[in-house]
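>>> here's a sequence, model it:
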Amino acid sequence: MLSMLAVSKPSQAKQPEAVVSIHDVMPSTMAQTQQLIDLCRRHQIRQIALLVVPGLDWSDRDVDQLRRWSDESLTLCGHGWVHRCERIAGWKHRLHSMLISRQVAEHLCWSTDQIVGTMCRCAEWFDKVSLPHPRLYVPPAWALGDLPKDRWGEVPFDWIETLAGLASMRDRKVAELPLVGFEADTILRKWSVRAFNAFGLAVRRWGCRPLRISIHPQDHQLRLADHLESVLAKGWNDLSYSQVAEDVFATT
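Reported below is the predicted structural model:
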């Protein structure tokens, strides 16, 4: 698929490829989401995935805005249920919370049955409010939790994104993809995230697979705002998750 795109778009044949997502789309972040969409568009990035948290107090006006974004060819995806942990379950979850996720990795405090049930409820919400049924699901903080491969067929999504890359529910395959992020509200997180991004950008150059650029609602106002701008300005051939998934799972 990606090679076909290169033939049909010769001017972009040598462009680096990326898939861009805006996380934590909620009633409380709608204005920031629009600001980030505008920022991406200023850098000629048109294909954007919006990761929607459905289990919150969505007004008809907010849902209408999601529908308008979808009509503008932005892709709506599932992103947990309330994006908040009910409890910290064990030392692994506590360590994950301290280093990465804080209080948002809700999958880590659920059983397998609860994870499957919540993912089904997430997809049903889109159907209930007459939004396009999402093909991609991204657990908060990319923390999938206890969902073994033999249960993947029970979830109503084609792909799940994790910290490592994309997982195909149909093929039971995982494709590793490099990742960068920008959520840095402290000096420590600024330098740790920058180091993580340097690694992700290097992996993209070595492996030539598309880079995942993940943006959170306040990233353009936090300590790595300039870094976000510089990454977006690299002249990406922006791809959808569908395009990336069709390519990587055809070759893995």
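
>>> going by C-alpha atoms from here, please, whenever you check contacts or count neighbours.
OK.

>>> can you count the residues close to Trp91?
9 (other C-alpha atoms under 10 Å).

>>> er, Ser3 I mean
Ser3 has 10 nearby residues by other C-alpha under 10 Å.

>>> can you check the one 5 residues further on too?
Other residues within reach of Ser8, judged by other C-alpha under 10 Å, total 11.

>>> what separates it from Leu2, distance-wise?
10 Å (C-alpha to C-alpha, to the nearest Å).

>>> also Asp238?
11 Å.

>>> quick one, which of those two is more surrounded?
Counted by other C-alpha under 10 Å, Asp238 and Leu2 do not tie: Asp238 has more neighbours, with 20 against 16.

>>> surely the more buried one touches Ala6?
No: contact criterion C-alpha atoms under 8 Å: Asp238 and Ala6 do not qualify, at 11.9 Å.

>>> second chain to compare with the first, below:
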Amino acid sequence: MNSKLRGKTALVTGSSRGVGRATARGLAREGALVAVHYGGDEQAAQETVDLIEKDGGRAFAVGAELGTPGAVDQLFHRLEAGLREHTDDTVLDILVNNAAATFAGDAPEEVSTEQLDKIFEVNAKAPFLILQRALGLIPERGRIINISSAVTRIAMPPQVVYAMSKGALDQLTLHFARHLAPRGITVNSVLPGATDNGSVAFQMPEIREPMSQLSAFKRLGEPADVADVVVFLATDQARWVTGSSLDATGGSLLG
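Presented below is the predicted three-dimensional model:
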């Protein structure tokens, strides 16, 4: 265990697998108590908690299906109860908005209103409401990190809805960075590229190989590649970085 975040608390949404799990583990390794959020897979979230505890860290799981009525209230009710249990307080030093609804990639003209609403409910509206609610718990010099996407920087018509929702998250970063600067709170975005999140698709050569070629290093990103950038932003070493969108694509946007 390291100590850059000793005594700090963190919430990582969508941390039952992939980048979220790696981020939760990374923050815990630096000493933070981590609230591991999940939407529907409680077992996977508990696996994240178990991995953290096996590493010598501290964590607890909190469930709430983002994008459904009352989800943010439910999340914070459970989060505050968990924080009180472990720290006798409800201070939240670090918020990582990672949870997201993915998009299959239909032609833009075939996107339904229902699909549009679902993606924006989870990827844009929920992070705003979570950040808004968290402001009462985050102290001075707190950290907020939003997980955006490289698709906000390139044209991929089948992913237009997902890209629009993540573009909204970047605007959340920009405006709240200015708004919260007087409190010493930093707000930043991290932009992952093609990252092997453990899904079946990335085990298929016809998908894995072309996606690997997008990076300047000619490989898929690993969750830890992105998580390490998030952990850096959560530490005091990143105190002079705010309102930024950090490229964590392995050079996929170099052209």
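
>>> and the TM-score between them?
Scored against TM-score structural alignment, normalised by the length of the first structure, the superposed chains reach a TM-score of 0.41; 171 aligned residues with a C-alpha RMSD of 6.0 Å.

>>> so which elements touch whatever helix or strand Ile22 of the first structure lives in?
Assigned by DSSP states H and E, Ile22 of the first structure belongs to strand 17-25. Contacts defined by 3 or more C-alpha pairs under 8 Å, 6 or more residues apart in numbering; DSSP states H and E place strand 17-25 of the first structure against helix 30-42, strand 48-52, strand 211-215, strand 237-238.

>>> the shortest one: what's the following helix or strand?
Same thing as strand 237-238 of the first structure. Following strand 237-238 of the first structure in sequence, per DSSP H and E, is helix 241-251.

>>> ditto for the third one
Taking DSSP H and E as the definition, the helix or strand that follows strand 211-215 of the first structure towards the C-terminus is helix 225-232.

>>> got the angle between that next one and strand 211-215?
150 degrees (axes from the mean of the first three to the mean of the last three C-alpha atoms, to 10 degrees).

>>> which parts of helix 225-232 of the first structure are buried?
By neighbour count on 16 or more other C-alpha atoms under 10 Å, the buried set for helix 225-232 of the first structure is 227-228, 232.

>>> and the residues you listed as CSV, adding distance to Arg61 of the first structure?
Shown next, in CSV, are those (distance: C-alpha to C-alpha, whole Å):
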residue, distance to Arg61 of the first structure
His227, 33
Leu228, 30
Leu232, 30
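
>>> what segments of the stretch 101-250 of the first structure are helices?
For the stretch 101-250 of the first structure, the helices defined by DSSP state H, counting those that start in this stretch cover 112-128, 187-207, 225-232, 241-251.

>>> show me what the helix or strand hosting Ala177 of the second structure is packed against.
Assigned by DSSP H and E, Ala177 of the second structure falls within helix 160-180. Helix 160-180 of the second structure sits against helix 113-120, strand 143-147, strand 186-192, with contacts defined as 3+ C-alpha pairs under 8 Å, 6+ apart.

>>> now tabulate these in JSON lines and tack on mean neighbour count and distance to Val229 of the second structure.
What follows is these, written out as JSON lines (neighbours: other C-alpha atoms under 10 Å; distance: least, C-alpha to C-alpha, whole Å):
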{"stretch": "helix 113-120", "mean neighbour count": "15", "distance to Val229 of the second structure": "25"}
{"stretch": "strand 143-147", "mean neighbour count": "25", "distance to Val229 of the second structure": "10"}
{"stretch": "strand 186-192", "mean neighbour count": "26", "distance to Val229 of the second structure": "8"}
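
>>> nearest to Val161 of the second structure, of the ones you listed?
Ranking those by proximity to Val161 of the second structure (C-alpha to C-alpha) places helix 113-120 first, at 6.6 Å.

>>> about what we covered before: closest to Leu166 of the first structure out of the buried residues of helix 225-232 of the first structure?
Using C-alpha to C-alpha, these come closest to Leu166 of the first structure at Leu232, 21.4 Å.

>>> is it true that that closest one touches Cys40?
Yes: assessed by C-alpha under 8 Å, Leu232 of the first structure is found in contact with Cys40 at 7.0 Å.

>>> how far away is the nearest residue in space to Leu211 of the first structure that is not next to it in sequence from Lys92 of the first structure?
Among residues not flanking Leu211 of the first structure along the chain, Ala18 sits closest, at 4.5 Å (C-alpha to C-alpha, 6 or more residues apart in numbering). Applying C-alpha to C-alpha, the value for Ala18 of the first structure to Lys92 of the first structure is 31 Å.

>>> again with Ala225 of the first structure
Relative to Lys92 of the first structure, and taking C-alpha to C-alpha, Ala225 of the first structure is found at 31 Å.
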